[in-house]
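J.: prediction below, plus the sequence it came from.
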Amino acid sequence: MTDDSPALTDDPRRELAEFLRTRRTRLRPRDVGLEPGPRRRVAGLRREELALLAGVSSDYYQRMEQGRDVRPSEQVLDALARALNFSAEESRHLHSLAAAARTPARVPRPYVPEEVPPTTERLLRTMTSPALVVGRFLDVLAWSPLAGALLGEFTQRPREERNLLSLFLHPEADQTCPDRAATVAELIGMLRTQVAADPGNPRAVELVGELAVHSDEFAALWARHDVEEPIRGRMRINHPLVGELTLDWDAYPIPGTPGPVLVVCTAAENTPDAERLQLLAGLLGPAR
């Protein structure tokens, strides 16, 4: 891994600039009704083309991409989002980055670990489905007995190492998660979204820096500036005891704790997946 690996910058204006640049260079002229023209040296849109489409001066937009101290209005941000064909998630991310860039520099604060309410821990112990509490930056904070059986030795790691990205960011994970690459990309997009909502958070800075140093895959995907806000999805797991499982998952906010969510996995009824999940539950023995 080289020393110029992307990490979490302390300057929100730089984050905003890099996000706009990556999106501009991905958009082809024909995607927005422009003719590429001869002898074009760039694959994506030029800055002046995007500025024209958004109805802002090219000088103003150039200063945004340079990370200069500009404070775009909500109307300008909406115009840029339309010109760049942003999804709803990308538009929200753009506004979050711009809000952070307008906020005065924050005083560094100590890291306060996220906590799981005792009532939620009690709920997990009673749940018969795989369920886990995931923190804002993808730390696994607690889990139900059946989720523990799915996670395996991961539950024995020190607290600071129990992060969903660390679970999937190694070659061996391909054997237990057939869709590992797509899962990693989605998780990194989720992390990007949370970081934009709380730039400079000590846990985010620590996590992104560590992953960027130790994983080329993470570094490459982090540099793409993709964002995700999924609240449900599907995963495939190869478990050593019961074989392959296809599970649906849904995320539920925990009342009174902005950040951590309860992720619950289920299998469709009357399917081999449900039978295998029930078999795994039986291997756990009597409830403890």
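T.: Cool, got the structure.

J.: switch to C-alpha atoms for all contacts and neighbour counts from now on
T.: OK.

J.: show me where the chain has strands.
T.: With strands called from DSSP state E, the chain shows them at 131-134, 140-143, 232-239, 243-253, 261-266.

J.: residues in contact with the fourth one?
T.: It refers to strand 243-253. 231-239, 259-268, 273, 276-277 (Cα atoms under 8 Å, 6 or more residues apart in numbering).

J.: next, the angle from that strand to strand 261-266.
T.: Our comparison of strand 243-253 with strand 261-266, counting by axes from the mean of the first three to the mean of the last three Cα atoms, to 10 degrees, yields an angle of 140 degrees.

J.: next up, the contacts around E229.
T.: Taking Cα under 8 Å, 6+ apart, we find E229 in contact with 89, 189-190, 193.

J.: if you set the cut-off to 7 Å instead, what comes out?
T.: E229 makes contacts with 89, 190, as judged by Cα atoms under 7 Å, 6 or more residues apart in numbering.

J.: please apply the same query to P29.
T.: P29 makes contacts with 35-36, 44-45, as judged by Cα under 7 Å, 6+ apart.

J.: by neighbours, which of those wins?
T.: For the contacts of P29, neighbours were counted by other Cα atoms under 10 Å; the highest total belongs to L45, with 23 neighbours.

J.: gap between that one and P255?
T.: 44 Å (Cα to Cα, to the nearest Å).

J.: also V56?
T.: In this structure, V56 and P255 are separated by 42 Å, where distance is defined by Cα to Cα.

J.: out of these two, which sits in the busier spot?
T.: Higher neighbour count among V56 and P255: V56, with 15 against 11, using other Cα under 10 Å.

J.: with adjacent residues omitted, what lies nearest to that one?
T.: Nearest residue to V56, sequence neighbours excluded (Cα to Cα, 6 or more residues apart in numbering): V76, at 7.5 Å.

J.: swap in V133?
T.: Take V133 and drop its neighbours on the chain: the residue closest to it by Cα to Cα, 6+ apart is L262, 4.6 Å away.

J.: OK, contacts around the one you found?
T.: By Cα under 7 Å, 6+ apart, the residues touching L262 are 131-134, 251-254.

J.: try it again with 6 Å
T.: By Cα atoms under 6 Å, 6 or more residues apart in numbering, the contact list for L262 reads 132-133, 251-252.

J.: included below, for side-by-side comparison, is a second structure:
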Amino acid sequence: MDTPTALGEFLRTRRAQLQPEDVGLPSHGTRRRVPGLRREELALLAGVSITYYTHLEQGQSTNASDSVLDALARALRLTPDEHAHLLNLARPPRAKRAPSPRPEYARATTRRLIAAMPQVPAVVLDGRNNVLAWNPLGHALLAGHVDPASPDDPAVRPNLTRMLFLDPHTRELYTDWKSEARVALAALRLVAGRNPQDRALAELIGSLMLQSPDFASLWSKHPVRDCTVGTKNLHHPVVGPLTLDFENLHLTDGTNHRMLLYSAPESSPSDAALRMLSSLTAGPAAAPGHDAPKPASADADAGGER
């Protein structure tokens, strides 16, 4: 992930979304060569010189002050998530040789916890959306066509973002796939901005750019949005339509892992459908209370990189 390039792309996409009249500037009624605000118009709104702004957009300046970045965020009418993303892109960490990522594994305590919630679909994810563990209902809800033991093997471990764009079964699961894809990619953009040195994340994004035209098209628009809670509309191949609330609960153990949990209002049709799916689910995806098999060098408790 080339952070200076990403910063320029982000600023250009946000300029293109605003017209002069949107921000109180005259349009003069002339035909514009580029969509949205010109560089000089944005520089005027933010109170910086056109030369300085051009250098910033071209990645030639990496020392923009908080006041300048805040002024640009106001001028571009950025959301709080987009403002935070702008700061991440403009203040990349000092480049350093990143070590090869070690395989990550869900903690034994986390695996026990999701196994103890048989009526709640639960999935444990790392920061790249790799599935580290799931309980039987979580597996049946999101990926019943996938080997339930696959999260235990990093070589074949499912990745929810990759499945969303490349797996036809997952694509058919979402009632409004386009909306789901936009939200997922916007959240991935935010993660990428926070972790520009993550080589495995960059490889995931690069492979999706090559394999999925839909991903490449959406990525070029530079959407940014955090997505920790919300509602998903699914059409499950076994139990039919589902409207489920979801929450991403980030663990505080330093692993950057999170639990993705789904629920439905009590006595609702979706609650009944989840209960039916639970009754059809047989056997745990992995023995509760035990870590998945892993190399002897992996951390026996948390596993993987921190």
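T.: On my side now, so go ahead. What you are looking at is a predicted structure, and each value in this text was computed from that prediction instead of being measured.

J.: circling back to that earlier point, what's the closest of the strands of the first structure to E160 of the first structure?
T.: strand 140-143 (9.3 Å; Cα to Cα).

J.: what about that closest one, how far off from the second structure?
T.: Strand 140-143 of the first structure: mean distance to aligned residues in the second structure after superposition is 1.2 Å, counting by mean Cα distance after the TM-score superposition for the first structure.

J.: what's the longest helix in the first structure?
T.: Across the first structure, the longest stretch assigned as helix under DSSP state H is helix 180-197.

J.: that one maps to which residues in the second structure?
T.: Taking TM-score structural alignment as the measure, the second structure aligns residues 177-194 with helix 180-197 of the first structure.

J.: how far apart are the matching stretch and its match in the first structure?
T.: Compared with the first structure after fitting, stretch 177-194 of the second structure has a mean deviation of 0.9 Å; criterion: mean Cα distance after the TM-score superposition for the first structure.

J.: for that stretch, the distance to its chain's centre please.
T.: Distance of stretch 177-194 of the second structure from the chain centroid (Cα atoms, centre = their mean, to the nearest Å) equals 4 Å.

J.: could you list the residues in contact with that stretch?
T.: 88-89, 223-226.

J.: please list all residues in contact with H225 of the first structure.
T.: Contacts of H225 of the first structure by Cα under 6 Å, 6+ apart are F19.

J.: now do the one 3 residues further on
T.: For E228 of the first structure, the residues meeting the contact criterion (Cα under 6 Å, 6+ apart) are 189-190.

J.: at 8 Å instead, please
T.: Residues in contact with E228 of the first structure (Cα under 8 Å, 6+ apart) are 89, 186-190, 192-193.

J.: which one in the second structure is aligned with it?
T.: Residue pairing (TM-score structural alignment): E228 of the first structure is matched to R225 of the second structure.

J.: the helices in the second structure, which residues?
T.: Counting by DSSP H, residue ranges of the helices within the second structure are 3-16, 39-46, 50-57, 66-75, 80-90, 108-115, 136-143, 160-166, 168-173, 177-194, 199-211, 213-220, 269-280.

J.: nearest to N130 of the second structure, out of the ones you listed?
T.: Among the helices of the second structure, the nearest to N130 of the second structure by Cα to Cα is helix 160-166 (6.4 Å).

J.: Provide the contact partners of stretch 108-128 of the second structure at residue level.
T.: Contacting residues not belonging to stretch 108-128 of the second structure are listed as 104, 106, 131-139, 141, 159, 188, 191, 201, 255-263, 274-275, 278, 284, 288-291, 301-302 [Cα under 8 Å, 6+ apart].

J.: closest to R28 of the first structure among the contacts of E228 of the first structure?
T.: Distance to R28 of the first structure, by Cα to Cα, is smallest for E89 among the contacts of E228 of the first structure, at 20.5 Å.

J.: residue contacts, that closest one?
T.: E89 of the first structure is in contact with 227-229, counting by Cα under 8 Å, 6+ apart.

J.: between those, which is nearest V107 of the first structure?
T.: Nearest to V107 of the first structure out of the contacts of E89 of the first structure is V227 (Cα to Cα; 26.4 Å).

J.: that closest one: how many residues sit nearby?
T.: Other residues close to V227 of the first structure by other Cα under 10 Å number 24.

J.: try T128 of the first structure
T.: Counted by other Cα under 10 Å, the residues lying close to T128 of the first structure total 15.

J.: repeat that for A184 of the second structure.
T.: A count of nearby residues for A184 of the second structure, using other Cα under 10 Å, gives 21.

J.: with N135 of the second structure instead?
T.: As a burial measure, N135 of the second structure scores 28 neighbours (other Cα under 10 Å).

J.: now for it: what does it line up with in the first structure?
T.: Using TM-score structural alignment, N135 of the second structure sits opposite S144 in the first structure.

J.: what lines up with A83 of the first structure in the second structure?
T.: Checking TM-score structural alignment: A83 of the first structure goes with A75.

J.: whoops, T25 of the first structure was the one
T.: For T25 of the first structure, the residue aligned by TM-score structural alignment is A16.

J.: can you give me every residue that contacts the closest residue to that match other than its chain neighbours?
T.: Spatial nearest neighbour of A16 of the second structure, chain neighbours left out: G36 (3.9 Å); criterion: Cα to Cα, 6+ apart. Contacts of G36 of the second structure were listed using Cα under 8 Å, 6+ apart, and they are 15-20.

J.: ok, back up a step: would JSON lines of the strands of the first structure with distance to E49 of the first structure be doable?
T.: Formatted as JSON lines, these follow (distance: least, Cα to Cα, whole Å):
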{"stretch": "strand 131-134", "distance to E49 of the first structure": "42"}
{"stretch": "strand 140-143", "distance to E49 of the first structure": "44"}
{"stretch": "strand 232-239", "distance to E49 of the first structure": "37"}
{"stretch": "strand 243-253", "distance to E49 of the first structure": "40"}
{"stretch": "strand 261-266", "distance to E49 of the first structure": "41"}
